[in-house]
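> When you get a sec, could you give me coordinates for this:
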Amino acid sequence: MSAAKPQRAPAKKKQPAAVETSTSIEEQTRNFLQSGGKIENIKSGISGQQGGYAARPSGAARK
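As a prediction, this is how the structure comes out:
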């Protein structure tokens, strides 16, 4: 009687190098601008999230 070999999960694919990712972002940005897209500068601290959530001021009492 032979012992069964333990099975292992297949190896995970190696992530692309950061340079490859940066190059991809540059290409996508260039294509976006060439197709008429516009980049807006947003002030620091502004959120793009929509909704009615309003943060309670620090130290405000809870109900």
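
> okay, CA-based contacts and neighbour counts for the rest of this
OK.

> And for whichever strand or helix holds residue 26, what's in contact with it?
Under the criterion of DSSP states H and E, residue 26 resides in helix 18-34. The contact list for helix 18-34 (Cα atoms under 8 Å, 6 or more residues apart in numbering) reads 38-39.

> Here is the second sequence; please produce its structure so I can put it next to the first one:
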Amino acid sequence: MSKKPEKATLTSAAIEEQTAAFLKSGGSVEYVGKGKTGQVAYQGSKQINLKK
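Alright, predicted model coming up:
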């Protein structure tokens, strides 16, 4: 029988530890307003014309 790969699950404590380490190392968190993705759009929207 082959072993199934174990899924990595993060607990709240582990996430808090990683966040604290990130901030301690000089990282920063940027607030992104509600409804925004925080990603920069490099390309225009792709529209498909189905009436060709």
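
> buried ones in the helix holding residue 26 of structure 1?
Buried positions in helix 18-34 of structure 1, judged by neighbour count with 16 or more other Cα atoms under 10 Å: none.

> any idea how far residue 39 of structure 2 is from residue 32 of structure 2?
Distance, residue 32 of structure 2 to residue 39 of structure 2, by Cα to Cα, to the nearest Å: 10 Å.

> whoops, I mixed them up, residue 45 of structure 2
Applying Cα to Cα to residue 45 of structure 2 and residue 39 of structure 2 gives a distance of 14 Å.

> What is the neighbour count of the counterpart of residue 7 of structure 2 in structure 1?
Residue pairing (TM-score structural alignment): residue 7 of structure 2 is matched to residue 15 of structure 1. If you count neighbours by other Cα atoms under 10 Å, residue 15 of structure 1 ends up with 8.
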